[in-house]
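> Fold the following for me, if possible:
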Amino acid sequence: MSTLSSGGPLSPVLAAAPAADGEFVEVTDADVDQVVELWRACGLTRPWNDPHVDIAEARAGDTSTVLVARADGRVAASAMAGHDGHRGWLYYVAVAPGLQSSGLGRAAVVAAEAWLVARGARKIQLMVRTTNTDVLGFYERLGYTDQECTVLGRWVDSD
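Model (predicted):
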């Protein structure tokens, strides 16, 4: 397992012990229910996306992951990162409501960016729901700007 520290320049290091509070590590089986609870507390889940499936799919390959940090032994922050071969993407950046504005959100983004850059990403993007205007200032302070594009999508039946 590799860890990414939330302080200073980030680089993968081998974990000799459980991650200290505030260190971002790849999610474990034991973390999954806490991560889903965090995402729900932050209003990030939607009925049409099963968060357990999203986590499982992110963990299934080498091009995506879910990073978590703990506070007082519980998952306190997360960021899902994925590299599509061209760009890196951030999803599910979340900080426990009582710990927001503590620097953990910035640390989550920096850890996920480091994970993506280590895998060749030269540009990192994210999507913000139009209803989540409160978070736009946070991302702007981290250097993210409107890319002046429209995201289109369609569900594909798995049958």
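
> C-alpha from now on. contacts and neighbour counts both.
Noted.

> Can you classify Val75 by secondary structure?
Three-state call for Val75 (DSSP: H, G, I helix; E, B strand; the rest coil): strand.

> Quickly note the distance from it to Val95.
9 Å (CA to CA, to the nearest Å).

> Looking at these two now, which is surrounded by more residues?
Val95 (26 against 23; other CA atoms under 10 Å).

> That one is in contact with Arg74, isn't it?
No - Val95 is beyond contact range of Arg74, at 11.7 Å (criterion: CA atoms under 8 Å).

> One more sequence to fold, the one below, so I can look at both together:
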Amino acid sequence: MEIAEITPAHVDAVVALWEEAGLTRPWNPPAADLQRALDGATSTVLGGFRDGRLVGTVMVGHDGHRGWVYYLAVAGAERGAGRGRQLMTAAESWLVEHGAVKLQLMVRGSNAHVVGFYDRLGYADADVRVLAKRLD
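Next up, the predicted model:
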């Protein structure tokens, strides 16, 4: 799998992948999230391509200290082949190159099965409570 930054030409494929992976929510338009990441000075979306076809993504960004990962998705037919691990390694490398010293991510409570994946990659529960407020 080759990993490269997503471009606006990939928007439809990215959104379709995120929908297939169950990452989208009706109140949070995925194309708008993607565009914000692509337009940001401290963020991007990395895509995993196999034979020219998008098979995975990871959104990555940082605040100058902490890096964040969102929208890690791997196409159903590609799961179990190490694609998620490759994308997370690429995200970690991108963050190191951009000066982040820590990586954080959030897993929805309804997505508990993915916690084992992150455990195997060396991530641990940070024992913090995430609070949120919609600003739109």
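
> ok, back up a step: shared neighbours of Val75 and Val95 of structure 1, anything?
Counting by CA atoms under 8 Å, 6 or more residues apart in numbering, the common neighbours of Val75 of structure 1 and Val95 are Leu38.

> I figured Arg87 of structure 1 hits Ile124, correct?
Yes - if you go by CA under 8 Å, Arg87 of structure 1 and Ile124 touch, sitting 5.9 Å apart.

> can you tell me which residues contact the residue nearest to the spatial centre of structure 2?
Structure 2 has Val58 as the residue nearest its centroid, 2.8 Å off, counting by CA atoms, centre = their mean. Taking CA under 8 Å, 6+ apart, we find Val58 of structure 2 in contact with Val45, Leu46, Gly47, Val69, Tyr70, Tyr71, Leu72, Ala73, Leu87, Met88, Ala91.

> Swap in 6 Å and give it another go.
Val45, Leu46, Tyr71, Leu72 (CA atoms under 6 Å, 6 or more residues apart in numbering).

> Not counting its neighbours along the chain, what's nearest it?
Leu72 (4.3 Å; CA to CA, 6 or more residues apart in numbering).

> Mean distance of the helix ranked longest in structure 2 to its aligned residues in structure 1, please.
What stands out as the longest helix in structure 2, according to DSSP state H, is helix 83-97. Once the two are superposed, helix 83-97 of structure 2 sits an average of 0.5 Å from its aligned residues in structure 1 (mean CA distance after the TM-score superposition for structure 1).

> Show me what that helix is packed against.
If contacts are counted by 3 or more CA pairs under 6 Å, 6 or more residues apart in numbering; DSSP states H and E, helix 83-97 of structure 2 sits against no helix or strand.

> so the helix or strand following it corresponds to what in structure 1?
Using DSSP states H and E, the helix or strand that follows helix 83-97 of structure 2 in sequence is strand 102-105. Mapped onto structure 1 using TM-score structural alignment, strand 102-105 of structure 2 covers residues 123-126.
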